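> turn this into a structure:
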Amino acid sequence: MSSIVIVGTGIAGITAAETLRAEGFSGAVTVIGDESAHPYRRPALSKDLLLGTMPAEKARLRGADYWNERGIEFRVSVAVISIDVAARTVRLDTGEELPYDALLLATGGRARGLEHSAGDAVLALRSMHDVAPLRAAIERTNSILVIGAGLIGSEVAATARGLGAEVTMLEAAPAPLHRVLPPQVGELYEQIHREQGVALHTSVRLTGLASDGTGGVRATAADGRVWSAGAALLAVGMVPNTLLAERAGLATADGIVVDEGYATSAPGVYAAGDVANCPNLVLGGRHRTEHWNSAQTQGAAAARAMLAGMEGASPAPAPEVPWCWSSQYGLNLQIAGWPQADDETVVRGSIAGRDFALLARRAGSLVGAVTLGRPKDLRAARVLIGEHPTIDPALLADESQDLTALSQRVPV
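The predicted structure follows:
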């Protein structure tokens, strides 16, 4: 009987397992993860779970019975420590060896660290187990120093303000969310955070992070400025978990290198989700995305590719325009594609009025979109980015032209 092993219990891994069964695979499916928690909604970590409006049980995606009913063996609190790509086996930290016909690495990433001497007062937020210590620190000290104003840092800052804490947020870039937002939207979010009482400081180059001598944290900048709080959250990005792949001799470069069918450099081994460095079938080149929705899409595509590979067929390429969302202070920000700070932009609606769709163009093509309160526009923009990138910018700017209607026909 054929056997497929999936390493990683995040959304990429479990979507792959579900897709295998949905596509009729009747062989053994084993999902292995080193977290003790069963699959849960990771986007809720910095929002509902941290705020306390969603109990941990409600964040779970599937119950134990769900896996049993589908004949999927689900192993938590177990780590894969090595892969023998020649023998097609994985070795577990329990001492077991499992054979596979196809193997999916959906190992995700870990929070990027910074050198510091503040001990347990410096925290991260990457898994369910990080939520309780972070919330306890916020409640105990009523203050938090957030280092990094990307998606996680910005959301934690908003949540901490919702808990009534004093929040100081430090960002090395000129504006919050600088890596994913055009400057004018970053400036809007800078204004929003300050309106909500966050002490936001941008263009900060940290030179020190240490204990303040009272159990809290003191951060020092190159220009001599100093900030203190009861605890600190490091939110300076993630590092893809490639160690297992590297030990097995797989090609890695900012993640595990895969082809358009999510196959790695080793026969029968695939990768998907945050850890996968994929060909960008829309813009060309390569990219690695760190979004929940992309991990779902990639998990399903990788499952189909594994089945095709086991049958000796080539999977159909699956171009994807990634998208993500962020909820801060009750505002629903959505981002699609690959917007960059220096893109040409077309704005529908009003950024100042906090009701807009911003469309980003580069070298004559539509490459990204950012919306606030316009989910239909974002869905349409994803189609346009993927299928009609050279659409006339005058059509994009004309609000009498419905974006959904434009996305359903080939623009002229």
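> from now on I want contacts and neighbour counts done on CA atoms only, so please keep to that.
Noted.
> SS state for the closest residue to residue 288 other than its chain neighbours?
Ranked by CA to CA, 6 or more residues apart in numbering and with sequence neighbours excluded, the top spatial neighbour of residue 288 is residue 277, at 4.7 Å. Three-state assignment for residue 277 (DSSP: H, G, I helix; E, B strand; the rest coil): strand.
> my read: residue 277 touches residue 257, true?
Yes - in this structure, residue 277 sits in contact with residue 257. The criterion is CA atoms under 8 Å, and the distance is 4.8 Å.
> give me the distance between the two termini of stretch 251-269.
Across stretch 251-269, the straight-line distance between its terminal residues is 11 Å, by CA to CA, to the nearest Å.
> what comes up buried for stretch 118-130?
The neighbour-count check on stretch 118-130 (16 or more other CA atoms under 10 Å) flags 118, 121-126, 128 as buried.
> over to stretch 292-309?
Result for stretch 292-309 [16+ other CA under 10 Å]: buried residues 292-307, 309.
> and what of stretch 192-201?
Taking 16+ other CA under 10 Å as the basis for neighbour counts, the residues of stretch 192-201 that come out buried are 192-193, 198-201.
> looking at those residues, which are in helices?
Judged by DSSP state H, the subset of these located in helices is 192-193.
> list the buried residues in the one helix or strand residue 139 maps to.
Assigned by DSSP states H and E, residue 139 belongs to helix 131-141. Neighbour counts over helix 131-141 (16+ other CA under 10 Å) mark 131, 133-135, 137-139 as buried.
> which residues touch it?
Contacts to helix 131-141, defined as CA atoms under 8 Å, 6 or more residues apart in numbering, come from residues 45-46, 49-51, 121, 123-125, 144, 160, 163, 165, 229-231, 233.
> mind telling me what element the residue nearest to residue 314 when sequence neighbours are not counted is part of?
The shortest distance from residue 314 to any residue that is not its chain neighbour, by CA to CA, 6+ apart, is 6.0 Å, and that residue is residue 308. Assignment of secondary structure by DSSP H and E places residue 308 within helix 292-310.
> how about this one, so we can line them up?
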Amino acid sequence: MNIVILGAGQAAAALAAKLRALGHAGPVTVIGDEPAPPYQRPPLSKAYLLGEMGLDRLTLRGTDWWAEQDIALRLGERAVAIDRARRVVATDRGEYPYDALALTLGAAPRRLPAAMGGALPGVHVVRNLADIAGLQPALVAGRRLVVIGGGYIGLEAAAVARKLGLDVTLVEAAPRILGRVAAPETAGMIRDLHRGHGVEIIEGVGIARIAGDAVVEGVELADGRLLPADLVICGIGVAPETALAEAAGLDIDNGIAVDARGRTSDPAIWAAGDCASFPAPGGRLRLESVGNAIDMAEAVAANMLGLGADYIPKPWFWSDQFDAKLQIAGLNLGYDRVVTRPGSVWYYRDGRLIAVDALNDARAYMIGKRLIEAGKSPDPETVAAATDLKALL
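Modelled structure (predicted):
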């Protein structure tokens, strides 16, 4: 069976490795539009942006590994179409026939429209190596940075810039930072962390436009205030890469829609990672995380080879900001109660423990993760009062 993997990120690397580990001996080709081999994305807005991690440590597998595994890497090559009738992927360099195709296309950062100044020189996003290459030289101590968006990417970039000595203001249009992904209690801990390091945080105010003629000069808020700025980072979320799949006529629903085993509406095409949405209780789910990229890709690899097992996600996430590590286990969707402990927030829905946020508290994270994965839900009052969390197990 000739397998083509379209997209060359974390999910692609995991899928290709799993195919070989499971004994697939047929051709495997990985096609990516970036010139670099598959690399980790999370450190881009953390250690790599800060200059504490080099490209060698960012890269997931060395060149020798791909050769040893007899996996063809086609880098710097842009896919332009999927011909489902002929089972061929067309790129800007040629055509690649397939028996089975895996889409691991990831997601792309949302950008402000050009009419709002989103295309001005000095406006940056943080998603790939090219973005960091453009941003790093601009992070000079004493310069004024405005970060638009109070999600994890925006907050991580703000922390790096502040550590490098820039004056940093973060603007969030929603009533508070982390509004979509965390409880007010977690947001409060992160807000205090940033303000303690000198980041100004403005919440509940939208952006009118990025001001400037030839380059960024400031950010005008919806309430009329003008924040002076030498550069801007947009951290307003990402959108799944679905254009190729949509043009090929595949079902799209909050990403490329797959069944419980990772197969799209075309039996010969599969999808995994940030670009794919899968069935979950309460609707379709799309998870933007390293854990999901690896686990879903490995599940898809096994199913491509005939295992026939549903993908059961075990969500986990993390975020490094200043000297703090926020670790998250589970999914807090639809929570109706939170229990707080020093350094951790425990989420419940209908009396069941569904997620834990832990700030510089690895013990709470690990115990919460084990409880969630085991389907155990200690009483909220017991969690709040516990002197030894290990006893909850």
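> Throw the buried residues of stretch 192-201 of structure 1 into JSON lines and include distance to residue 215 of structure 1, thanks.
Output for the buried residues of stretch 192-201 of structure 1, formatted as JSON lines (distance: CA to CA, whole Å):
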{"residue": "192", "distance to residue 215 of structure 1": "30"}
{"residue": "193", "distance to residue 215 of structure 1": "27"}
{"residue": "198", "distance to residue 215 of structure 1": "22"}
{"residue": "199", "distance to residue 215 of structure 1": "21"}
{"residue": "200", "distance to residue 215 of structure 1": "23"}
{"residue": "201", "distance to residue 215 of structure 1": "23"}
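> out of the buried residues of stretch 192-201 of structure 1, flag the one nearest to residue 370 of structure 1.
Closest approach to residue 370 of structure 1 among those (CA to CA): residue 192, at 16.3 Å.
> which residues are in contact with the residue nearest to residue 83 of structure 2 when sequence neighbours are not counted?
Distances taken as CA to CA, 6+ apart put residue 89 closest to residue 83 of structure 2, at 6.2 Å, once the chain neighbours are dropped. Shown in contact with residue 89 of structure 2 (CA under 8 Å, 6+ apart): 79-83, 95-98.
> other residues contacting the helix holding residue 308 of structure 1?
The set of residues that contact helix 292-310 of structure 1 without belonging to it, under CA under 8 Å, 6+ apart, is 11-17, 19-20, 23, 25, 42-43, 101-102, 104, 261-263, 268, 270-274, 314-316, 318, 320, 322-324.
> one more time with 7 Å
Contacting residues not belonging to helix 292-310 of structure 1 are listed as 11-13, 15-16, 19-20, 102, 261-262, 270, 272-274, 314-315, 322-324 [CA atoms under 7 Å, 6 or more residues apart in numbering].
> in helices, which of those appear?
Filtering the contacts of helix 292-310 of structure 1 for membership in helices, criterion DSSP H, returns 11-13, 15-16, 19-20.
> of those residues, keep whichever come out buried.
Among those, those that count as buried by neighbour count (16+ other CA under 10 Å) are 11-13, 15-16, 19-20.
> adding distance to residue 75 of structure 1, write the residues you listed out as a markdown table.
Listed next are those as a markdown table, based on distance: CA to CA, whole Å:
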| residue | distance to residue 75 of structure 1 |
| --- | --- |
| 11 | 15 |
| 12 | 16 |
| 13 | 12 |
| 15 | 15 |
| 16 | 15 |
| 19 | 18 |
| 20 | 17 |
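> ok, so of those residues, who is nearest residue 249 of structure 1?
Nearest to residue 249 of structure 1 among these: residue 13, at 21.4 Å, using CA to CA.
> isn't the closest one right next to residue 19, touching?
No - in terms of CA atoms under 7 Å, residue 13 of structure 1 does not count as a neighbour of residue 19; the distance is 9.9 Å.
> show me where the stretch 301-412 of structure 1 has helices.
Defined through DSSP state H, counting those that start in this stretch, the helices belonging to the stretch 301-412 of structure 1, from first to last, are 375-387, 393-397, 403-407.
> return the most buried member of those helices.
helix 375-387 (a mean of 21; mean count of other CA atoms under 10 Å).
> average offset of that helix relative to structure 2?
With mean CA distance after the TM-score superposition for structure 1, helix 375-387 of structure 1 departs from structure 2 by a mean of 2.9 Å once superposed.
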